[in-house]
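Q: sequence below, structure please.
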Amino acid sequence: MNAIDHPLVTAYLDAVARETSALPAERRAELLADLREHIEVSGTETDAQVRRALDDLGDPRTVAASALAEEPLAASAVRRPGRTRLTVVLLAVAGLLVLFNAFVGAVALLAGLVLLWGSPQWSTRQKVIGTATCAAVPFVVVFGSLALTGSRIGPTELLVIAALSLAVPVAGATTLSRAARR
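A: Take a look at the predicted model:
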């Protein structure tokens, strides 16, 4: 088997390609070609040699970070402070907006989630956590209010719902904001 066709090499190159999605297509193709060439000339034949060659190249995230650092336009594409702030604010206030106007709250939540999942700066794990914390309370409030249409909600219950609708999404948005600064 050719070293380039090895599953570990394929996974490694796919990871580098994914992590460098902000690079211009030409630059990304050049980087991947350089990596392929390095692997081919390393004379790998066994699994251990393939692993050693990949270890010599370094972690795909490190390789991608180095390539992104060399490309000023790509680095600015990854970090957009205005978009990050907008995403965090939309997700933080969506829960509270659902209480006052369900349509506006749903639109804010959906817009925030689209921005969150379309951004390369957060990992999938961070996106899932952000989605869960920011969407859980509005989801529970909307479906809880539908289930309790015959029941009366008093001021204490309303205050607790408002506090949770603000606190939980703000906690999730704060986590995302901190992760974006790293």
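
Q: only C-alpha atoms for contact and neighbour calcs from this point on.
A: OK.

Q: state the distance from Ala65 to Gly43.
A: Relative to Gly43, Ala65 is positioned 26 Å away (CA to CA, to the nearest Å).

Q: how about the nearest residue to Pro169 once chain neighbours are set aside, what does it touch?
A: Of all residues not flanking Pro169 in the chain, Cys134 sits nearest, at 4.1 Å (CA to CA, 6 or more residues apart in numbering). Contacts for Cys134 (CA atoms under 8 Å, 6 or more residues apart in numbering) come out as Leu91, Ala92, Ala94, Gly95, Leu109, Val168, Pro169, Val170, Gly172, Ala173.

Q: quick one: buried residues of the helix or strand encompassing Cys134?
A: Counting by DSSP states H and E, the element that carries Cys134 is helix 124-147. Buried residues in helix 124-147, counted by 16 or more other CA atoms under 10 Å: Gln126, Lys127, Ile129, Gly130, Thr131, Thr133, Cys134, Ala135, Val137, Pro138, Phe139, Val141.

Q: sequence B follows; please return its structure for comparison with A:
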Amino acid sequence: MTEDLRLDAMAEEYLSEIERAAAALPVNRRAELLADVRSHIVVAQAEAASSSPAGIEDPAVMSQILSKLGDPEAIVAAALADLPSEIPPNSTARTASRVLVKTAVILLLIGGLLLIGWFVLYVLFRSGHAG
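A: Predicted coordinates:
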């Protein structure tokens, strides 16, 4: 029976506000949020219809249903707060790996220069003592 109820223009506008505010949500989470809110509206309409069949036609009833759901911005903010932090997998490991590679290259270059320097000093001192 709840599927038979149609949403009026006020409810559709409310859902449109949620959809606009939810632009930052991932597509699947935004669709899920809209479906949940739509379901709440339909259930509330069914409850209103069971108490008074003319009640679902009354704009005041729809206004009351929507005000109970809350501000669209607040609903979206709660949905955003529920999202897990978006740290790509292995990004920390990749960053650490890059730092280690750069450090190793720098140390090898410094070590190579030290080795060449020691060799030059050895040759200079050896030729100085031989002469």
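
Q: quick TM-score on the pair, please.
A: Scored against TM-score structural alignment, normalised by the length of the second structure, the superposed chains reach a TM-score of 0.51; 74 aligned residues with a CA RMSD of 2.2 Å.

Q: hmm, back to that, now distance to Ser177 of the first structure too, for the buried residues of helix 124-147 of the first structure, in JSON lines please.
A: As requested, those are arranged in JSON lines below (distance: CA to CA, whole Å):
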{"residue": "Gln126", "distance to Ser177 of the first structure": "10"}
{"residue": "Lys127", "distance to Ser177 of the first structure": "12"}
{"residue": "Ile129", "distance to Ser177 of the first structure": "12"}
{"residue": "Gly130", "distance to Ser177 of the first structure": "10"}
{"residue": "Thr131", "distance to Ser177 of the first structure": "13"}
{"residue": "Thr133", "distance to Ser177 of the first structure": "13"}
{"residue": "Cys134", "distance to Ser177 of the first structure": "13"}
{"residue": "Ala135", "distance to Ser177 of the first structure": "16"}
{"residue": "Val137", "distance to Ser177 of the first structure": "19"}
{"residue": "Pro138", "distance to Ser177 of the first structure": "20"}
{"residue": "Phe139", "distance to Ser177 of the first structure": "22"}
{"residue": "Val141", "distance to Ser177 of the first structure": "25"}
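
Q: following the chain past the helix holding Cys134 of the first structure, name the next helix or strand.
A: helix 155-181.

Q: Val51 of the second structure pairs with which position in the first structure?
A: You called it Val, but residue 51 of the second structure is Ser. By TM-score structural alignment, Ser51 of the second structure lines up with nothing in the first structure.

Q: go on, Ala11 of the second structure?
A: Counting by TM-score structural alignment, the partner of Ala11 of the second structure is Val9.

Q: residues touching its match, list them.
A: Neighbouring residues of Val9 of the first structure by CA under 8 Å, 6+ apart: Ala3, Val50, Leu54.

Q: which of these map to contacts in the second structure?
A: Contacts conserved in the second structure for the contacts of Val9 of the first structure, using both residues aligned by TM-score structural alignment, their matches' CA atoms under 8 Å: Val50, Leu54.

Q: residue range for the strand or helix carrying Trp117 of the first structure in the second structure?
A: Using DSSP H and E, Trp117 of the first structure sits in helix 102-118. The counterpart of helix 102-118 of the first structure in the second structure, using TM-score structural alignment, is absent.

Q: show me what Leu68 of the first structure aligns to in the second structure.
A: In the second structure, the residue paired with Leu68 of the first structure is Leu80, using TM-score structural alignment.

Q: meant to ask about Cys134 of the first structure
A: Using TM-score structural alignment, Cys134 of the first structure lacks an equivalent in the second structure.

Q: ok, Cys134 of the first structure to Glu71 of the first structure distance?
A: Taking CA to CA, one finds Cys134 of the first structure at 34 Å from Glu71 of the first structure.
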